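Peer 1: structure for the following, please:
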Amino acid sequence: MLNEKTIHVIKSTVPVLEVHGVAITKRFYERLFTQHPELLNVFNHANQKQGRQQTALANAVYAAAQHIDNLANILPVVKQIAHKHRSLGILPEHYPIVGENLLAAIKDVLGDAATEEILDAWAEAYGVIADAFIGVEAELYEQSREQVGGWADFRAFVVEKKVRESDVITSFYLVPQDRQALAVYEPGQYISVKVDIPGERNTHIRQYSLSDAPGKAYYRISVKQEDACEEKPAGKVSVYLTEKVKEGDVLHVSAPAGDFTLKQEERPVVLISGGVGLTPMVSMLTTLAEKSARQVTFIHAAQNGNRHALREDVERVTQDNPRVSAYWSYSQPTEQDREAGSFHHEGYIDLKWLQEIVPEKAASYYFCGPVPFMQSIKKALTDWGIPADDMHYEFFGPAGNL
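Peer 2: This is a model prediction of the structure:
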């Protein structure tokens, strides 16, 4: 436990972190990768270049400082990050490296303002926070390793089938190379895929939601090919998987992880997705349709029919099932879409349309997609008066702020 003096010093740095947090975390990653380039095999380089990782860490440090007198308040965030760490292979020996470079980054950015008292307080606080992460992650590693068909590190899987789902999304059906048992998972969870791309110096790891219901003889991921645009570079792993990986090739995969899962309750469920954000939602939908008596409304937004993936999967689930309904919103429908009448709403999902199609307002709402999409959905639900506890969402990549 931290003493009152340490807590007071940490609390006094909250305003400083609010202003300089991103600068500190940016400097932290510069130091970390200079002194430990082997860690470039773990971190997502694209998130580094876009600043997403730096911002996520700054938010986490800021939250830790705010709640240093009651760290139980940030335990849900610790668990969420711990799931990602377990899926990436983060180990206890990594934490001293992080702590050393984080404290040095604070000193580099704040200069003389980072007094010995402040640095000592943060060193003590970091030790407590690191121990919390290490403890949670140890439990997750044990759970992963000890379950039937489980494993703790990365395991070789064969691409049994590769299916083009839309102009931009491709599904990969993965089976264990050793043909041994396959660990079950909760709908909404993800796996990490580790690849060595020819010509690349570092290994790359990316996390992909499992897009089918648990209990199958395979894991399925549905990958959007991220081509280069003004906002960001091309996704190295998604392009490699889509263009180079073939049926019969081997990929190395971590056991399923993640806490974006269905709550155990009997209330109606509303699943709202945008783009490739439908992958965890399809897993949830299929599971609910097969194993639950709950009423489910599935709402998906896509640019048009050419970019609408897994539509047949959803329609197969909803067919002859009065408890389940599905709706499509296309922002730029094609003439073929219009002629076929293959969508229910033109434009972006808005509150007015949600109120028309959601049969019961008192429900649990799950949503996933690009950050602007999730911001829009969260605002619409908030304006409708949906309690925050009834809203559940997942970021693809480092956690952000809606």
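
Peer 1: only C-alpha atoms from now on, for both contacts and neighbour counts.
Peer 2: OK.

Peer 1: now do the strands in the protein.
Peer 2: 154-164, 169-176, 190-195, 204-209, 219-224, 250-254, 269-274, 296-302, 324-330, 345-346, 364-368, 391-394 (DSSP state E).

Peer 1: want to put them side by side, so please do this one too:
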Amino acid sequence: MLSPESTAIVRATLPAVGAAIGEITTLFYRRMFADHPELERDLFNRGNQAAGDQPKALAGAVAGYATMLVEQPDVRPGAMLARIAHKHVSLGITEDQYRIVHKYLFAAIVEVLGEAVTPEVATAWDEVYWLMAGELIALEAKLYSEAGVEPGQAWRGMTVVARTQESRDAVSFTLRPADGSPAPAFRPGQYVSVAVRLPDGTRQIRQYSLSAGPDGAQWRITVKRMHGGDTPAGEVSNWLHDNIDSGDLLTVSLPFGDLTLAEGDEPLLLASAGIGCTPMIGMLDHLAATGSERAVTVVHGDRSPADHAHAEQLRTLVAALPEAELHRWYEQPAEADGEVRTGLVDLAQIEIPQGVRAYLCGPLPFMRATRAELLRRGVPAQSIHYEVFGPDLWLASGN
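Peer 2: This is a model prediction of the structure:
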């Protein structure tokens, strides 16, 4: 809990800091990478840096955490911190790196805000930072411990045992531990990080959802090729498409992620768009393998049938569940029937069961529209869960 003295100062200065936080975080990353180029080269996603998404996400997290400390001091921002902690352990973040971040973040605050940063203001925001950092460090230590590894040591060598074309732009890679051990367990909906060494010598890391249920022997990830020029966006996915085949070795993290299928008998809504189908396929695979009789409404939107990864498997899994129904939308005209519609996903056209637990994954506009419709239909916010591929700009925008 923030001290009373710091609470008053943070509340008074939050508008000024909030207004400048984007400039602060941009300067922070620039200065930190100048002094520690290894972080940009080997740890941070340079595609997100180039697009400006990572500074926006950091700004949103810091501002959101500070706002909650002063406005709701008895409430912990559990969802936000858990999401960050899972991402950090999948990257191999360790406690010492928080001190590096602290040094450059506070230097940027002083430079941007100038004389407004009195010693009292600096002390108050220092308290905010270390409260947030302390909670994250504790969460991450617990995740590392639960995974049975030392901090930063979550990487494993995985052999590609199969490469399968899932749509015109998506391939799946089936992975097994290179040392012959069983594949580590995971919860349906989780992801792994994949680290690759690119031709320019950089080590870049990206996260991919596990697109099959846990079976104890192997994992599967599905990777979409990105189009759009020579920007860093998609460089790892495209490298995997162009260079990896059966028999190759990949460096992969243990599974992490807080979007996980809850046990129980409540109805489920699994709503996805584009490559956001991957965690939903993993959940459905698990439900089918365990003989689930839960009511499951599956919704998916895509550009066209040819772009829909795992389309046939999706139909097969839904058919294997006695209380499941499938609704699909394609932007480009497809043969319409009771299951397939043309256009964007529109939940207003389908029935939402009472007491449903919803899982969303896909582009941010899709998730915003889907969540808004669920809230309008009376689904409680705490029953709506989501996964964002990349920095969580949803949190950064205050949703």
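
Peer 1: pipe the strands of the first structure into a markdown table and attach distance to residue 402 of the first structure and mean neighbour count per row.
Peer 2: As requested, the strands of the first structure are exported to a markdown table (distance: least, Cα to Cα, whole Å; neighbours: other Cα atoms under 10 Å):
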| stretch | distance to residue 402 of the first structure | mean neighbour count |
| --- | --- | --- |
| strand 154-164 | 32 | 18 |
| strand 169-176 | 25 | 22 |
| strand 190-195 | 21 | 23 |
| strand 204-209 | 20 | 22 |
| strand 219-224 | 23 | 25 |
| strand 250-254 | 28 | 21 |
| strand 269-274 | 15 | 25 |
| strand 296-302 | 18 | 24 |
| strand 324-330 | 22 | 21 |
| strand 345-346 | 24 | 16 |
| strand 364-368 | 12 | 23 |
| strand 391-394 | 10 | 18 |
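
Peer 1: which of these sits closest to residue 30 of the first structure?
Peer 2: Nearest of the strands of the first structure to residue 30 of the first structure, taken as Cα to Cα: strand 204-209 at 18.4 Å.

Peer 1: what's the spacing between the closest one and its chain's center?
Peer 2: 9 Å (Cα atoms, centre = their mean, to the nearest Å).

Peer 1: could I get the strands of the first structure as TSV with distance to residue 309 of the first structure?
Peer 2: Formatted as TSV, the strands of the first structure follow (distance: least, Cα to Cα, whole Å):
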stretch	distance to residue 309 of the first structure
strand 154-164	9
strand 169-176	7
strand 190-195	18
strand 204-209	14
strand 219-224	9
strand 250-254	23
strand 269-274	11
strand 296-302	9
strand 324-330	11
strand 345-346	17
strand 364-368	15
strand 391-394	19
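
Peer 1: the ones you listed: which one's closest to residue 11 of the first structure?
Peer 2: Of all the strands of the first structure, strand 391-394 sits nearest to residue 11 of the first structure, with 29.2 Å by Cα to Cα.

Peer 1: against the second structure, where does that closest one fall?
Peer 2: On the second structure, the counterpart of strand 391-394 of the first structure by TM-score structural alignment is residues 384-387.

Peer 1: that stretch: average distance to aligned residues in the first structure?
Peer 2: Superposed on the first structure, stretch 384-387 of the second structure shows a mean distance of 1.0 Å to its aligned residues (mean Cα distance after the TM-score superposition for the first structure).

Peer 1: and residue 103 of the first structure, which of the strands of the first structure is closest to it?
Peer 2: strand 204-209 (26.8 Å).

Peer 1: how far off strand 190-195 does that closest one point, in degrees?
Peer 2: Relative orientation of strand 204-209 of the first structure versus strand 190-195 (axes from the mean of the first three to the mean of the last three Cα atoms, to 10 degrees): 150 degrees.

Peer 1: of the strands of the first structure, which approaches residue 18 of the first structure most closely?
Peer 2: Closest among the strands of the first structure, using Cα to Cα: strand 391-394, at 24.1 Å.

Peer 1: show me what the closest one is packed up against.
Peer 2: strand 364-368 (3 or more Cα pairs under 8 Å, 6 or more residues apart in numbering; DSSP states H and E).

Peer 1: quick one: distance of the strand it packs on to the chain centre.
Peer 2: Centre-to-centre, strand 364-368 of the first structure and its host chain are 14 Å apart (Cα atoms, centre = their mean).
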